[in-house]
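A.B. asks: Please work out how this folds:
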Amino acid sequence: MDIGHFTRRIMVDKDQTLQHKVAIQEESGRRWTFKELHEKSNSYSHQLLKLGVKKGDRVGILLYNCLEYFALYFAIGKIGAVAVRINFRLTSNELEFILKDSHTKILCLDRELLEKIEPIRNQIPVEHYIVLGDGHLPDWAKSWDLLSCGPGEEVGEMDISMDDPVMLMYTSGTTGRPKGAVWTHNTTFWFSVIQILKWGFDGSEIAMTTGPLYHVGALEDIALPVLLKGGTVIITRSRGFDIARVMKVIEKEKVTHCFLFPFMIYDMLNLPNLDEFQLAHLKTIYTGGDPLMPWAIEAIYEKYPHVGIVQVYGLTEGQPIAACLNPEDALKKSASVGQPLPLTEIKVVDENGEEAPFGEVGEIWTKSPGVSEGYWGNPEATKSTFVNGWCKTGDLGKWDEEGYLYIVGRKKDMIRSGGENIYAAEIEDVLYRHKAVKKASVIGIPDPKYLEAVCAVIVLKENEKATEEEIIRYCRQYLAGYKCPKKVVFTDEIPMTPSGKVKKFVLREKYGKPINSGKNG
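C.D. replies: Below you'll find the predicted structure:
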């Protein structure tokens, strides 16, 4: 049951009701039925084969969110090729690295992104460029019409194993160069099944995804399992996110399930006309990336007591949703990411490679059919991250006595100062409580006496003011002295990856100069 099964469902739809049901829809209202999606993906498959794409060849997708994204992804999988889903926000140099590393043969891209390819075209291995969008094209590019002109019938029997790779997803790169996580047909299918088992999707869902489709958090999370069960998926446009606009779509299309990142939820709750939206049909809000603040959970439950909040935890390599916090635990366990999903194992491992007891901090390892096979062309990174089916996430966590998992920081975010381990997430949590702080990130910087010292990088809210002394004094109210920042930097922006993670290696490069040491505590 390869990835093509997501569109082949109409072939076993005996009463043909699914054929005419909306499968995917853009927020603008443009939509395709399951039959149209299936036929489009078949058409793309035929044309890719004519362009010389063979089993195992890499086909790049550099598109904004659109219906064509789904059809192309399924088409690539149907012929045994490998989709390279690429972040459209990347610079030309970053794109060059990924296209070279993956040895992408065909690149399908949005016309507006041609300017990013032009400077690197002679350095990358791409043989054909297929462009979506109206307007003039350079002579080295082909129109999307090329893909759309093929027959809509099945391409015939293809030699595809469930263990074959179907997608490369380049990780966020919080520690440097990105690595291509390999997803097989098995990985994709089983991750959908795991979600169906957990949340009981039955095909009645109208699910909205708000992230970019190049990311697992927008396509593999919620969207694919809903499609597999015959539900409808609505996708938001890629640029100019506006929570008021999104809320109108949720209301108009009677969305039942949606994924909103924490900052989106905060924006939603700050809407002056929030009470005007009719959301009786909304059942579940999924959120992740960062913990959702308790005040936001309380506000949602007060306004919409019928809506369940599900906080999720995971990563591209180690299953995008490996654990979740159920709605009934949202308040009483708000600091936790919950418990493992079905068919998913999680353990916390200490420095000796042994499972840590309850309450002790260690590295989180995950294991399931939804865990990546490894990194593309990078055996060393694969060997260091994947051990006997387990993925070493690099996240630090601990269990409580009731079996709930807590994230305390990244393994490489741990600050070592004066013989003490300091976890950045704990300090960041305190900083976010300050009335003037909009964003905060904590890093370790060199200290001549204590090895490292804590540095807080802060973005202030509009029209708010704060000083370094004030922030440090505030932290001392809630943290032991050795955990408090010794340096505070105020900036206009904190660099983020597309998946919402702070690029701490950038902060370290910019602000990681040694400071004159004082007392540590």
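A.B. asks: from here on, contacts and neighbour counts on C-alpha atoms
C.D. replies: Will do.
A.B. asks: list the helices and strands the lengthiest helix in the chain packs on?
C.D. replies: As assigned by DSSP state H, the longest helix anywhere in the chain is helix 34-50. Packing contacts for helix 34-50, counted by 3 or more Cα pairs under 8 Å, 6 or more residues apart in numbering; DSSP states H and E, involve helix 5-8, strand 22-26, helix 67-78, helix 145-148.
A.B. asks: any idea how far residue 487 is from the residue minimising distance to the centre of the chain?
C.D. replies: The C-alpha lying nearest the average C-alpha coordinate of the chain belongs to residue 217 (Cα atoms, centre = their mean; 3.6 Å). Separation of residue 217 from residue 487 (Cα to Cα, to the nearest Å): 34 Å.
A.B. asks: Please give the structure of this sequence too, so both can be compared:
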Amino acid sequence: MTEFRAVPESSPLPSIPDDLTIPQFFLDYKHPSQPVRPPSVPWFIEDHTARPVTFDEIRQRTSGLANALSLKWNIVENDVVCVFSPNHVDYPLSIWAIHRLGAIVTPANPGYTADELFYQLQSTQASLLLVYADFLPTALVAAKLAGLSEDRIVVIEASAASPFNGKQETVSKLIAYGSGKAQNFVERKLRKGEAKTKVAFYSFSSGTTGACRRSPGAAVVIPHYSVIANVLQKAAHYGISDPSLKKKHMNPGEVAVADIYGLVVVLHYMLFAGLSLVVVPKFDFTKFLQSIVRHNITHLLLVPPQIVLLCKHPAAKNYDLGHVKFCISGAAPLSGELMSSVRKVMPNAVIGQGYGMTETCTTVAILGGRQDMGTVGSAGQILPGIVARVVRPDGSLCKEGEQGELVVTGPAMALGYLNNEAATKESFIDGWVRTGDEVIVRNSEIFVVDRLKVKGFQVAPAELEGHLLVHKAVADACVVGIPDEYSGEVPLAFVVLHEDSQKRVAKDPKEGEQLKAELQKHVADAKIAYKRLAGGVVFIDAIPKNPSGKILRRVLRDQARQAQSGKQRAKL
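C.D. replies: Next up, the predicted model:
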């Protein structure tokens, strides 16, 4: 049986406690593999004020909020609380306060409409809603649709400019209230092994990879053990407590940015590793650059569109990012050309990629702890504790270097989908998760293969997209394959132009045709014949992406093929 595991030189996976909740693990317990955080190193740094938030403050505020939620709304074991907010210093302590009570958190995407938030509230049967003040109007509409009364909405922050009417409780007031009262709850100690089934999150998957395609809008059920396990897997992968590893990718006292990634990769793992997190509520590129320099941020976890901005936005030239030592890209493949370009912007950074999904409680593979630079095209090295198989359509297993669907298991796998037995049975099989992603595994590294086949040759869209993004007129790009009678498939490029190029094309359609021809030549001059954009170039306003930045390639592929079918029918 062909199975793939972590590289032999990885540190061994440490013991994973199975009787602790997430806040007990982080706030009450010291794991042997956890490095020592100096007392002077804060857990969080508020971006706009530079205010440090210490461990003692977090622990006190978490306890106060948990007590208030118990006193005011009698939140108890297995109740569900929805948190609808961007990054905020009170976001993590809100999660941990809910978990202190044995309740379940369902995090809502801050970009949701009222209808989308209503769906989440209804499907999870949430009994309380914590919302960032700026999103209160959306929350009020969604709560009314879900039958949740206004007195069950708590405002995370209330600034003078926020649409806050004063009717709702605020997190700050609740913390003060709960801190001044005798504790109203008894935090339960889990039985041995119970953390593996004790639910921490109902996390809605992005709907773009693997099982998500088969079950759109499903809530993934994640136990406390999965989050703790994935943190310890990454700790072993990076050897953060390995004395034999002299040069570590992360050390206590360094600074990461909490801007784009999820609950596990940044919030929990980086805190475990001893880093401070600069909390950036909303992404604005120029302000983001200022924050990197102002806070001396050493660790960036980004998505390819942000990498493109770093390489091409004129503002990037005004900032010295030589202090950045670590940069990971996720959510979509990063081409070799973009890796090379961003290295020029951050000349001292180790640059690589990561791969994971909600169903695997995040990371399956990531840039190796002993790598100075990620392998071009690789989504990263397999983490300790992960076992991977590559499966052919007929169910047989691929050997190293052969292409098939990635199926994985490990200590951090989710439990399944909430109230969706059919999807759970299809995607979660005897502890294994079907990812739905076509991959090749080589030297314990995963290479995600989203390819089209031209005259029998494999063409990676990410390679062509990376080359298009180097062109001065291109702001974003997506390449898909369209059927061709002679070649089987040919590449078609959807391109978003920079604003100045958009204006020129809008003013003169001939300019647009010339630019399309120029882009086709740009690719043809650099690539072998079968990689040329024989399907043409289409200008669009935006590349469709999910909230985490992953290209919704299938949307454009379907759009292209429908347009092609329409043209063929018109000829008949």
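A.B. asks: For residue 252 of the first structure, which of the helices and strands packed on helix 34-50 of the first structure is the nearest?
C.D. replies: Proximity to residue 252 of the first structure, assessed across these by Cα to Cα, is greatest for strand 22-26 (12.8 Å).
A.B. asks: Which positions in the second structure sit opposite that closest one in the alignment?
C.D. replies: Counting by TM-score structural alignment, strand 22-26 of the first structure falls onto residues 42-46 of the second structure.
A.B. asks: Buried residues in the matching stretch, which are they?
C.D. replies: Within stretch 42-46 of the second structure, the residues scored as buried using 16 or more other Cα atoms under 10 Å are 42, 43, 44, 45, 46.
A.B. asks: Contact partners for the first one?
C.D. replies: By Cα atoms under 8 Å, 6 or more residues apart in numbering, the contact set of residue 42 of the second structure is 52, 53, 54, 55, 276.
A.B. asks: Among those, name the buried ones.
C.D. replies: 52, 53, 54, 276.
A.B. asks: Surely the second one is in contact with residue 39?
C.D. replies: No: in this structure residue 53 of the second structure lies outside contact range of residue 39 using Cα atoms under 8 Å: 11.6 Å.
A.B. asks: Residue 112 of the first structure belongs to a helix?
C.D. replies: Yes: according to DSSP: H, G, I helix; E, B strand; the rest coil, residue 112 of the first structure belongs to a helix.
A.B. asks: Looking for the alignment partner of it in the second structure.
C.D. replies: Under the alignment (TM-score structural alignment), residue 112 of the first structure pairs with residue 134 of the second structure.
A.B. asks: And the nearest residue to that match once chain neighbours are set aside, which helix or strand is it part of?
C.D. replies: Among residues not flanking residue 134 of the second structure along the chain, residue 162 sits closest, at 5.1 Å (Cα to Cα, 6 or more residues apart in numbering). Per DSSP states H and E: residue 162 of the second structure is located in neither a helix nor a strand.
A.B. asks: swap in residue 54 of the first structure?
C.D. replies: Using DSSP H and E, residue 54 of the first structure falls outside every helix and strand.
A.B. asks: check contacts around it.
C.D. replies: So residue 54 of the first structure contacts 79, 80, 81 (Cα under 8 Å, 6+ apart).
A.B. asks: residues touching the last one, list them.
C.D. replies: The reference is to residue 81 of the first structure. Residue 81 of the first structure neighbours (Cα under 8 Å, 6+ apart): 53, 54, 55, 56, 57, 58, 59, 165, 166.
A.B. asks: hmm, try it at 6 Å
C.D. replies: 55, 56, 57 (Cα atoms under 6 Å, 6 or more residues apart in numbering).
A.B. asks: Just list the residues touching the aligned partner of the second one in the second structure, thanks.
C.D. replies: Residue 56 of the first structure maps onto residue 78 in the second structure, with residues paired by TM-score structural alignment. Neighbour list for residue 78 of the second structure: 103, 104 [criterion: Cα under 6 Å, 6+ apart].
A.B. asks: So which residues of the stretch 51-200 of the first structure form helices?
C.D. replies: With helices called from DSSP state H, counting those that start in this stretch, the stretch 51-200 of the first structure shows them at 67-78, 92-102, 114-117, 145-148, 185-199.
A.B. asks: Which of these sits closest to residue 414 of the first structure?
C.D. replies: Shortest distance between residue 414 of the first structure and the helices of the stretch 51-200 of the first structure, using Cα to Cα, is found for helix 92-102: 27.7 Å.
A.B. asks: now the closest one, how far from the chain's geometric center?
C.D. replies: 20 Å (Cα atoms, centre = their mean, to the nearest Å).
A.B. asks: all strands of the stretch 251-400 of the first structure, in order?
C.D. replies: Counting by DSSP state E, counting those that start in this stretch, the segments of the stretch 251-400 of the first structure that form strands are 257-259, 284-288, 308-313, 323-325, 339-340, 345-349, 362-367, 374-375, 386-387, 390-399.
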